[in-house]
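A.B. asks: Give me a 3D structure for the following:
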Amino acid sequence: MVQEYESEAQLENQFMKRLNAVGYKTVVIRDEQALLNHFRDILNHRNIKNLDSKPLTDTEFSQVLNEMVGSRSLYEIAELLRGSDVQPYGKIAIQRDDNSQVYLEFFDGHDWTNNTYEVTHQITINGKYENRYDVTVLINGLPIVQVELKRRGVDFTQAFNQIIRYRNESFRNLFRFIQIFVVSNGGNSRYFANGDGNLNSNFMFYWTDENNNWLNDIDAFTASFFIPSRLHSLVAKYTIFDKANERMLIMRPYQIYAAEAILKQAQEHPEENGYIWHTTGSGKTITSFKASQLLSRETDATKVIFMIDRSDLDLQTAKNFNSYLPKSVSNQPALDRTENTYSLVRQLQSNDSPLIITTIQKLNNAVSGSRYKDVLTPFHDQRVIFIEDEAHRSQFGEMRKNINQWFKNAEHFGFTGTPIFAKNVGADGRTTETLYDKELHKYLIKDAIRDENVLGFSIQYIGTIKGKNIAVDDEKVPGINTKEVYESDERLRLIVQHILLNHDQITSNKKYNSILTVSSTAMALKYYQMFNELDPKHHVNVTTIFTWAANEDDAQEKQEQDVTSSRHGLDKVIDDYNNQYKTSFSTNHFADYFADVSKRMKEHSDRTPDDNIDVLIVVNMFLTGFDSPKLSTLYIDKNLRWQGLIQAFSRTNRIEKKTKPFGNIISYRNIKKETDDAVKLFSAGSQEDFFVPTYDELAGKFADAITNLHQVVSTPNDVDRLYDLGDEELKKFVLSFRDILKTYNKIRVYDDFSWNKVKDNEFTAQDMESYRGKYFDAYHHIQEHTDTKGEKASVLEDIDFQIELLETDKIDVQYIVNLIKTINLDSKDNTDADREKIKRLLDNADSMELKSKADLLAAFLDEVVPQLDPDANVGTALNQYLAKKRNEEIYRFAEETKVSTDELNEQIASYDFYGHTDSQKMTDALSNAGYSFKEKINLKKKIRTFVLNTIDRFTMS
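C.D. replies: Below is the predicted model:
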């Protein structure tokens, strides 16, 4: 009989052969001890000179493992592997048995050829359960990439779920060095970074060639991704460390190709400029950071200046910049938000600051006056390279001309998501190409949507001239465009009523937030007043923000309303804001108000609804450069076109969870033609994938899904009998109801959707809830039915239940720790507000795991946080505090039991590494302390309980 599909074992063997072909040697490693022995042999060989030809003893190798892994987080291990400006790549120091110190090198991050590349498979680890890993890629004996395979035809997300299970159950010791996961079913392959906390399947990435063509098949993927020089570059070069959130980011292929294209252009054609066209939301900032670093390290440029527009620099953006980059020599942040030009000039003077980050405004100030002429004159003829973020906005005016005249030997590399072409050119007639010469790499919005790096858009046009919900077409509204009609109280009332009636449904019960963009500051205030009038109890939290001078550029409006009245109006808004959120802002300190609004928009949470902003009314602010996965909806009551339209739409399409299926655009203006024109221009002629299915298409899909479900079970109660019929039948229910969940998650945001329109009332809202309960039961049934080897007996073992479509987020340990790490230390008021918010969540915690740690976290908030400097790393301070408290508890227990702290630490380490305490060592230690046989039995139980409780209490991920 001919086998229809390649088996998983065949796929694995073929994959191993492909890795051999591109340069990996196969080694046989069956278990954890064999892995340790193999790494030890390679480490001895690599450091034979440093070790004076004397291999590491058992005691010394234990030191190595403790130094490399110990109690380090995955983030800290990743930093150790790559090194830093202070700490060299992959090196540690240990003390030898003869008390001499020796440095050991275990990874060369500079030269890929100075490393050993190997592959093994089917390593078995015995922990809580027995886990057998498919394929492990080793560099210098360290497991760096873990590959999980499923046979062709099987959903490859099963491999993702399996990795999560292995990671939770048995990834310990050297396996904590895994940096990258790869999953594949032969025909579909993805990669993603390892890290602390929960991993999100939404951030599994495609690998592509330079033209953004998928290399999905495992053979094509291997021939590009796993070439040793490329894998080495991914680990050593194309990694970003987000210090604020303590997470490691592996760059995506188009980001890598763009950075490499810039470096190549600078090295081979220094006389030419260039630009990168990467769509909004694709991570241009990370790409430009990396390009800047490479240029500063691998060219002879005197300075590399990363230049942005101040209007893009909100508080969170500044923190991101400083999070990704090291501090300057003066121990100041790499980027500050002040207007202090002297700090920039000092960086230009310093030989220790090859990479400078600044705003175009600050640099223009430095070169425009005479104050710093002597300092800056040498730069006239020196090689300076500029990296310019959001090139379409800030690089076309007088400031750019002034900078060019001063830095005459400069090269410019621009990044833009929406280039200027002949069709959308401004008054000065200059396009992106005329300014930057050459397009170096392109990644369009259609590519990003296809790759699931950003979301597509659902666009609804709501007629407002003749009444609520009258459809807008090309003929209906264009002739009615007078200011009087568009700004009438009656029309605004209809729009506000529509938002209030539909906002909960559109935003998944306010799980997400929205922006309402309007035509002027006067309209922003008018809308704000209308919301207060129609929603006096503030069911929907609304505020507005604008710069009162910059937006009042309409001549007629200036006659009707001057700048002062706009500012007074905003003062009243901020007074309301202070009452709502217990803050103390004013227009005199507008930047602080802006920072707080930005933070609340980004940290929107269904856990603390009173702290949220649900609808933010803006004119132009927040429509460019503002990135927040929690922003799902854009309400439009102004005319948008070309790059302004795409930029505004793109605020809503950041990937978050499956509960956010697309960016939701609701327009109260007839901008359909403008939308089609802009999409066509910025998708290089193709509109494919930009728009999600229409309501009618989704309604048909929803009806089909209901029919499929009813073919499996007629009623919710019928699900119960499936348990007796076997897992195959239960699987049919799970898959059919999951299809309903996925479609419902998309269709629910449409105005046209209501339950009485669904399938001739054959499927009701009550049916939905009843089936949800049965689906939950099936999920928990699968979770509980696991045999002692960790293998689920059910055919449902690795189904992706997409459980987040069923339940809202819980307040768990990871969520609280993430909030603590992002505490705002800029001022005492902000710090205290963040502390009180977190303490309220701790007080209301219903998670037993969180309750066991709540007193520790609350004490840290009260004792440590108020004493931290504004530029302190809260995550590091928390880790230090927990280590101190853990040591104190170990010391107290040691005093009580007369067991040494060293012995207790060894027992904790043993449980951390091997999943059990070392019973014999414990017996020996108690015998040495003089305990009787009976006392030893009781104390061993007591010590084991203490070890388990200590690990549980002080583990925060």
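
A.B. asks: Going by C-alpha atoms from here, please, whenever you check contacts or count neighbours.
C.D. replies: Noted.

A.B. asks: in the helix or strand containing residue 574, what's buried?
C.D. replies: If you go by DSSP states H and E, residue 574 is part of helix 563-581. In terms of neighbour count (16 or more other CA atoms under 10 Å), helix 563-581 has its buried residues at 563, 566-567, 569-571, 573-574, 577.

A.B. asks: What segments of the stretch 551-700 of the chain are strands?
C.D. replies: Remark: strands assigned in the stretch 551-700 of the chain by DSSP state E, counting those that start in this stretch are 615-618, 631-637, 663-667.

A.B. asks: Could you also give me the structure for this second sequence? I'd like to compare it with the first:
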Amino acid sequence: VDGVDVQYRRTDGSIKDDTVKLVDFSNLKNNEFLAVNQFTVKENGINKRTDIVLFVNGLPLVVIELKNPAEEKADKATAYAQMQRYLREISTLFHYNEIIIISDGVKAWAGTISSDIERFMEWKAIDGKVLEELDQFSRDTLILDMLRKEVIIDLVRHFITFEKEKSKSSEKIIKKLAAYHQYYAVLAALKSTIEAASPSGDKRAGIIWHTQGSGKSLTMAFYTGKIVDAMGNPTIVVITDRNDLDDQLFETFCKCSELLRNMPKQAATKQALKEFLKVASGGIVFTTAQKFLAEAGEKFPLLSGRRDIVVIADEAHRSQYDFIDGFARHMRDALPNASFIGFTATPIETNDRSTTAVFGGCKDIYDMKQSVNDGMTVQIYYENRLAKIGLKTERMPKIESDFKEITEAEETETKEKLKTKWARMEKVVGAKKRIRHIAEDIVSHFEQRQAALDGKGLIVCMSRRICIDLHDAIVKLRPEWYSKEHDKGAIKVVITGAAREHMRTKLQRKMIENRIKDPGDELKLVIVRDMWLTGFDVPCLHTIYIDKPMKEHGLMQAIARVNRVFKGKPGGLVVDYIGIIQPLKEATLTYTKSGGGGTPVFQQEDAIKIMREKYEIVSSMFHGFDYNDFATAALSKKETILRDAMNHILRQENGQKRFFKNVAALKRAFALSVPHEEAMKIADELGFFQTLKAYLGKLTGSEPGYSEEDYDIPLRQLVSKAIASDKVIDIFEIAG
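C.D. replies: Alright, predicted model coming up:
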């Protein structure tokens, strides 16, 4: 950014030290832009000709791979595969690369040298306006907007960052590029912040609402980098409502320290925060809302009267920050001249006037519908399993009335004990017989989910005691899952408190966090009370089991843990053991009233309906052909069935293309439906369809080595046995 140090010889023979800017980020006109078609690269005896390379001052910053839209096989997958070959065979071309673009001739997707195919995203906006009608021509949208000179330079300077991804066996650097919604949200936030901080501004920079899983934390980091430059290095105060959230967001910002040109700090006390704010040379400090609590009836002391302070509140909600009880007033007393901006992943209620009074109105919305359509997140599905463990539907009104009086976000044991209804529910929900049945159901359910789609699961319980009891009940059923070592075992409990066996240091908790994020690690299930339910990204997490009363933003945050994009993951599943359907409906209503589009959560029945439709289409292609013996046949008989089945499909008009397309769709719907009874009934048939699809691809050479369709669901060994549990217990009768 600041240039490179060079030496050169003057005409008089003396040596001159100087700094050369490879790219002038402050003056666009000082840069030279050149687009070269069919650029040829020779390396190690290999000669490759790329479609388009964009040079800035002679540096090949953008490489573009275009496919012919008239070619049937020209798709995103083939363009991606071609770019991967370039990366292997002519790697020197990418030494200075910032952006990679692949196109099927109609759509176009942008990513980086480390992006997996699902992380190559379309650019769907021009000057910040999302052009839905141009979705089918996103190639043109990308060219007209993202490849503008000023946008390329801005992306390179402020919207690319790096992150280390660790697993047990390796560590690699991930290069991340902002998506269009992040880019334009930051520009909107920058504009409103500069206006709010001006002498005539009202100090309210607004609210950015970007749905869970769409990269809100990175958007906040990108915004901070831009505002630091634009406002001449102001002081940035980032506020969260809990210590674990503070650590998570702080870690994200630390990973972006080069982009921010600052190493963020954490203020553990009010005094530390006050000392930090005395420094007039800027900086980024993290703290929690609890630092702004004042004694009853007392005014919060002044921390700083400076005007060049920007306060960023994460999850800016009245309920999060207790605005009603004075947080907003305390903030203004502490920092009277600061400007405030809020970022949230869940919608602000229309009647929440106190939040908008502090931050102002919404400046940018990126909702669940957009996020799923863009491939930033996957759809969430809901499965009700109350009948499996004993919460009868007709008894739900009683438990729902308790929901309204229970504060989900309570932190301390003292407050919990004061909640008599919570204590009563905890006794009922934690009954030994019920815990045993939940353990049995989770083990059965999760094993069948794993058989179809490898991944991770999260279990949410309402108390530490229940977390531990459920862990012990599961381990009793599957003792091989247990290990007392932190770096071993398939199941762990992550809670705070004094449970000796599950007490861990911060470093040990970090080890478990890294293990659950690593798809190859044996750790598959983690039980929590309220840790990891907000701002915690585990892309390979595909199922969350809820056995805790939750509502509003806390519920929406929790279920969104399963909406992250991951290889082969068609969607996330929320399994309900306690009756969250009514709070979920209420949260959905809030979402819709706040301007959110689409449906936040689908019923699992929606996936089953699609599965039925796709199954009927695929099975109808075998009219008059008997494949029922395939699953149990000997190997030689299997090969005969496959050979005859291939000929049967190839004789049909567009048979192979239709078969490939519908089997891929059937696989996705199947993975979302498992372990529903209907899904398990067709497991063997799906295994046959998938095997035939693979054989056809190899025989005809019609699929590239990397197929986007096959990337959807890596089909694993399927379990055909349906769940059959009749254990229905009235837990209220048990509790008396």
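
A.B. asks: How about the equivalent of residue 463 of structure 2 over in structure 1: what's its closest non-neighbour residue?
C.D. replies: When structure 1 is aligned by TM-score structural alignment, residue 463 of structure 2 is paired with residue 520. Leaving aside its sequence neighbours, residue 520 of structure 1 sits nearest to residue 619 (CA to CA, 6 or more residues apart in numbering; 5.7 Å).

A.B. asks: now do residue 368 of structure 1
C.D. replies: In space, and not counting its chain neighbours, residue 368 of structure 1 is closest to residue 402: 7.1 Å by CA to CA, 6+ apart.

A.B. asks: list the contacts for that neighbour?
C.D. replies: Residue 402 of structure 1 is in contact with 364, 367-368, counting by CA atoms under 8 Å, 6 or more residues apart in numbering.

A.B. asks: show me what contacts the residue nearest to residue 520 of structure 1?
C.D. replies: Going by CA under 8 Å, 6+ apart, residue 619 of structure 1 touches 517-521, 524, 546, 551.

A.B. asks: And residue 455 of structure 1, by the same measure?
C.D. replies: Contacts here follow CA under 8 Å, 6+ apart; on that basis residue 455 of structure 1 touches 449, 653-655, 661-663.

A.B. asks: Need the counterpart of it in structure 2.
C.D. replies: Per TM-score structural alignment, the equivalent position to residue 455 of structure 1 in structure 2 is residue 378.

A.B. asks: What of residue 488 of structure 1?
C.D. replies: Counting by TM-score structural alignment, residue 488 of structure 1 lines up with residue 431 in structure 2.

A.B. asks: who touches stretch 106-126 of structure 2?
C.D. replies: The contact list for stretch 106-126 of structure 2 (CA under 8 Å, 6+ apart) reads 69, 77, 80, 87, 94, 97-103, 130-132, 134-142, 144-146, 173-177, 179-180, 374-376, 565-567.

A.B. asks: Weed out the non-buried ones from those residues.
C.D. replies: The buried subset of the contacts of stretch 106-126 of structure 2 - by 16+ other CA under 10 Å - is 77, 80, 87, 94, 97-103, 130, 135, 137-142, 145-146, 174-177, 179-180, 374-376, 565-566.

A.B. asks: just the helices in the stretch 151-300 of structure 1 please.
C.D. replies: Remark: helices assigned in the stretch 151-300 of structure 1 by DSSP state H, counting those that start in this stretch are 157-169, 218-225, 228-236, 253-268, 284-298.

A.B. asks: Kindly reformat those helices as TSV containing distance to residue 626 of structure 1.
C.D. replies: Formatted as TSV, the helices of the stretch 151-300 of structure 1 follow (distance: least, CA to CA, whole Å):
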stretch	distance to residue 626 of structure 1
helix 157-169	31
helix 218-225	32
helix 228-236	28
helix 253-268	20
helix 284-298	12
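
A.B. asks: Thank you kindly, that will do.
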